[in-house]
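Novice: Below are the sequence and a predicted model; questions follow.
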Amino acid sequence: MQMMIADQFTESISGERTRIINPADGKPAGEVPKGGKEDVDRAVMAAGDAFRRWSVLPTSRRGMIFWQSAALIRREADRLALILTTEQGKPLREAKDEVLGAAAVFEYYAGSASLVSAGYTDRLPRYGYGIIQRRPLGVCGAIIPWNMPVLIAAWKIGAALITGNTLVLKPSINAPMAVLAVGEVMIRSGLPPGVLNIITGNGRDAGDPLIAHPDVRKISFTGGIETGEHVARVTARTIKRLTLELGGNDPMIICSDMDPAMMADAALRLRLYNAGQICTSPKRIIVEEGIYDTFTTHLERLLRDVTVGDGTDPGSMMGPLNNAEVRRSVEDAVQTLRDEGATIIRGGKNEEFPKNGFFYNPVLCTGVPEDSRIHAEEIFGPVLPIIRADDLDDAIGIANDTQYGLGASIWTRDISAAERASEALEAGIIWVNQHMKLPPEVPFGGIKKSGFGRENGLAFIDAYTEEKTILINR
């Protein structure tokens, strides 16, 4: 698997390599170059050289490369999904969903190529003529996490490249191989050298030099709040454009007019998708008093049949967590809930799991106190805290009582209740009778400490271009 910097070098300048671990068994899944500052400098230089040619290419030509890349990704979806499962841990069916989602994102950007306008001209009385030009920014940088690496990479690659920019992309060192494979697919689809550059390295050695580089005009970062604050401080020194998506603590409000058995099934499927390691996963399940007890009983019954195992096993409903640090943070969160007086009905560690894998049984928790830390802190794993609400107003108050504001969902048959909740909930995206669906046609991003800026939709045009005004007096 190649590291693509400049002429697709297969090694970092240091010659060192990093071993990638399979979270299901702790065995090596592969190796990637250990990139550092010199590799970032070389990648930014290559991107700068390529920008002069790529930025003047007709958008239809750029779009054609994305069409071809999407077609090749679909054709090789099984291969790419296996790479993703091996390094990330999710079941193969989920990995394939993600890979096909990335293909859909590339198709969206290919179809949006004609919307990337070069600008417009207007006659202005008393001023003459005004020419408004829209131009790409230049070399952009992106840093992505390990939880949905292929899909999030596609968001950032598509937006940056279709608008005429070039990109230096740093995936998480915990899951870089599938992203490298997608980059290789794009090269085979006709992407010129230097347009997309992928650096594999850790945050200190590769991430920090990228966000601080004076020739990088924009950074798009997806990750945690603490790291996002660091990125904001560093990029401010060179006045870079910045997009931050910093996670979420999404509420899922279930009204008493819904069928409790159906909602228990929905909550389980949504929360256990990718072992709960998704920013928009429903992390706080808020249930109205009228169906709380019945809902909880159904959910406990469903949990008994959940199979946790290797993602390559077709019988596994949920795979392992990605790494030891994540599992430790989930264990700490569950212990905190116990200390606060909540009831852990079932779940947690299981001695029958392979010792070298990062497995963890889903946890069902009730009796969560109003001042619990789960309202302030994101649990990035398969924990289902069920919170009782007196009515819809109470549920909305609980939902908004968090520093996050990425997504939220309201489940009800009452359209007026859905409208009221949609207006009152503090989040960047509100779902009604669904959760986590993110078509590339709509803008995505958060408010409060979930970050700022939007990805996808038509927001990408403003995010990755700048306007120049020329006034002509004849």
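Specialist: Perfect, thanks for sending it.
Novice: Every contact and neighbour count from this point should use C-alpha atoms.
Specialist: Fine.
Novice: so what's the residue minimising distance to the centre of the chain up against?
Specialist: For the chain, the residue nearest the mean C-alpha position is I152 (4.8 Å; Cα atoms, centre = their mean). By Cα atoms under 8 Å, 6 or more residues apart in numbering, the contact set of I152 is 102, 144.
Novice: residues near K240, how many?
Specialist: When counting by other Cα atoms under 10 Å, one arrives at 20 neighbours for K240.
Novice: Identify the residues contacting it.
Specialist: K240 is in contact with 216-219, counting by Cα under 8 Å, 6+ apart.
Novice: Which member of these is positioned nearest I83?
Specialist: Using Cα to Cα, I219 is the member of the contacts of K240 that lies nearest I83, at 26.8 Å.
Novice: buried residues in the strand or helix carrying R135?
Specialist: Using DSSP states H and E, R135 sits within strand 128-136. Neighbour counts over strand 128-136 (16 or more other Cα atoms under 10 Å) mark 129-136 as buried.
Novice: Tell me the one among those residues nearest to Q8.
Specialist: Closest to Q8, out of all of the buried residues of strand 128-136 and judged by Cα to Cα, is P136, at 23.9 Å.
Novice: And here is the other one:
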Amino acid sequence: MTTFDANTKGIFVNGEWREAKSGETEVVDNPTTLEKLTEVSNGDFDDATDAIDAAYEAFPEWSKMSPRKRSKILYRAYELMMEDVDRLGEILTLEQGKPLKEAKGEIKGAASFLQWYSEEANRIYGELIPASREGNRQFVLPQPIGVVGAITPWNFPSSMITRKCGPALAAGCTVVLKPAMETPLSAIEIAKIFEKAGLPKGVFNLVTGKAQEIGEAFLTNDKVRKITFTGSTEVGKYLMRESADQLKKVSLELGGHAPILVFEDADLETAANLTLASKFRNAGQTCICANRVYVQESIKEEFSKVLLEKVKQLNVGNGLNDGVDIGPLINENGTEKVQDHLNDATDKGARILCGGTKWDGEYEGHFFEPTLLDNITDDMKVMNEETFGPLLPLQTFKTEEEAIKAANNTKYGLAAYFFTENLDRTFRVSEALEYGMVGVNEVFPSVAEAPFGGIKQSGFGKEGGHHGIDDFVVKKLVTISGKK
């Protein structure tokens, strides 16, 4: 069995592990079996304030440390994470539910952000500006913004942490992390990795616990200069509104409603395989997963047949077991939302091609069968809201223009995908889709070396690539007057 600390200490402040000041704890359940895994500290406003103070005190020394020294610490954290992939992957599966193969893939992806930003720490360049006034010198000096409050979700409890903290630490910022209370164990393990890698006390702090109170501390404490958040659009809007009083810098990676367009010239086998991989990865609990599929009329029957056979072959069960493709949803609210979207669709005429019910297997967790729907209309919830579960609707289109219009008909703008073998169409559709990320014959845009982020109500700011550091840096203009 995987080993992790079965104690209540989930708070790491100024290099010390401790319990919440209130003494409160919160149970962490296994979503597969509904069994108790452990308890962690249920921190609050006061605990977050302590962490912010620690980060604030640590900032001057860390921000002045040479980029090369920060780079070595981050690279050591990368090595430690890669050395422990198997154990970390099992912990992730236990608390989140995704299949072990996916969990290990996430750990490796999380480590890659530490590797990338260990390198980028040395490449935060300034700029020399030719002055219009004779004798003057002007240059732009990049500097870390300060203390960062990071809030991460439960669906990718490891990679979302390093994707935020990697660039923040590389830039010279200090961090207070609030992980999702459903999945605090992965965050605790990452904190231990940072500690072992040699991160100075107070540079990285962790507070597990009450989201509203910890968030309030981030919003109201003027020592926090930047908030980075991944989660729902509703919460993102709240953070943005409340940050306005102190004009904090905010980056938001919010909800998505990704379309997949399958054109008649597509390779159908590739399109079906990648549609399957996109939609049903992590049981559909992915902000960039396919939420709706539009198939050109001339290939609808053939594509549906290919995709249906693949969906039927997916195995549901305990993510720790071999051969399992889909684990549980994170909680009962997740299964209820899928059921609500399904009921709404069938009430309005949708036809269930496969699945369509909660999984009645050997485990008591929050499972739902992978479900494929046909006869879809635009007024259905599944075509307008993020389902966040293994429910996939199929709809047809006649022309390229019609497909683009349908794909863009949403308030979200995170990711979109399409399949074609036509080079002209590749450029036309890529430019026309109103999304922060577009995949052409590809559905996995999240890599350390490339910017990740959306537009419209999917948020703003980029994570990944050299762009990822920009949100943690301020650009200072320095003008020096020469002798006249």
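Specialist: Yep, it's here. What you are looking at is a predicted structure, and each value in this text was computed from that prediction instead of being measured.
Novice: Kindly provide the TM-score of these chains.
Specialist: After superposition, the two chains reach a TM-score of 0.97 (TM-score structural alignment, normalised by the length of the first structure), with 474 aligned residues with a Cα RMSD of 1.5 Å.
Novice: Now do the SS call for the residue nearest to the centre of the first structure.
Specialist: helix (DSSP: H, G, I helix; E, B strand; the rest coil).
Novice: Counterpart of it over in the second structure?
Specialist: Matched to the second structure by TM-score structural alignment, I152 of the first structure sits across from M160.
Novice: in the stretch 301-450 of the second structure, which spans are strands?
Specialist: Shown for the stretch 301-450 of the second structure, the strands assigned by DSSP state E, counting those that start in this stretch span residues 351-354, 371-374, 391-397, 412-413, 415-419, 437-440.
Novice: Can you check which part of the first structure the shortest one sits on?
Specialist: So that's strand 412-413 of the second structure. The alignment of strand 412-413 of the second structure onto the first structure (TM-score structural alignment) spans residues 404-405.
Novice: What of the third one?
Specialist: Residues 383-389 of the first structure are matched to strand 391-397 of the second structure when aligned by TM-score structural alignment.
Novice: What is the mean deviation of that stretch from its aligned residues in the second structure?
Specialist: Comparison of stretch 383-389 of the first structure with the second structure after fitting gives an average deviation of 0.9 Å (mean Cα distance after the TM-score superposition for the first structure).
Novice: ok, now which ones touch V293 of the second structure?
Specialist: Shown in contact with V293 of the second structure (Cα under 8 Å, 6+ apart): 259-262, 392-395.
Novice: Reformat the buried residues of strand 128-136 of the first structure as CSV; add distance to Y109 of the first structure.
Specialist: Output for these, formatted as CSV (distance: Cα to Cα, whole Å):
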residue, distance to Y109 of the first structure
Y129, 32
G130, 29
I131, 26
I132, 23
Q133, 21
R134, 17
R135, 17
P136, 15
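Novice: What sits closest to the equivalent of D414 of the first structure over in the second structure if chain neighbours are left out?
Specialist: Here D414 of the first structure is matched to N422 in the second structure, going by TM-score structural alignment. Take N422 of the second structure and drop its neighbours on the chain: the residue closest to it by Cα to Cα, 6 or more residues apart in numbering is D265, 7.1 Å away.
Novice: Next, that neighbour: secondary structure please.
Specialist: Judged by three-state DSSP, the three-state class of D265 of the second structure is coil.
Novice: For burial, what's the neighbour tally of it?
Specialist: There are 12 residues near D265 of the second structure, going by other Cα under 10 Å.
Novice: next one: S14 of the first structure
Specialist: Around S14 of the first structure there are 12 residues (other Cα under 10 Å).
Novice: residue contacts, it?
Specialist: S14 of the first structure sits next to 34-36 when contact means Cα under 8 Å, 6+ apart.
Novice: how big's the offset between the host helix or strand of E467 of the first structure and the second structure?
Specialist: Using DSSP H and E, E467 of the first structure sits within strand 465-472. Its aligned residues in the second structure lie a mean 1.7 Å from strand 465-472 of the first structure after superposition (mean Cα distance after the TM-score superposition for the first structure).
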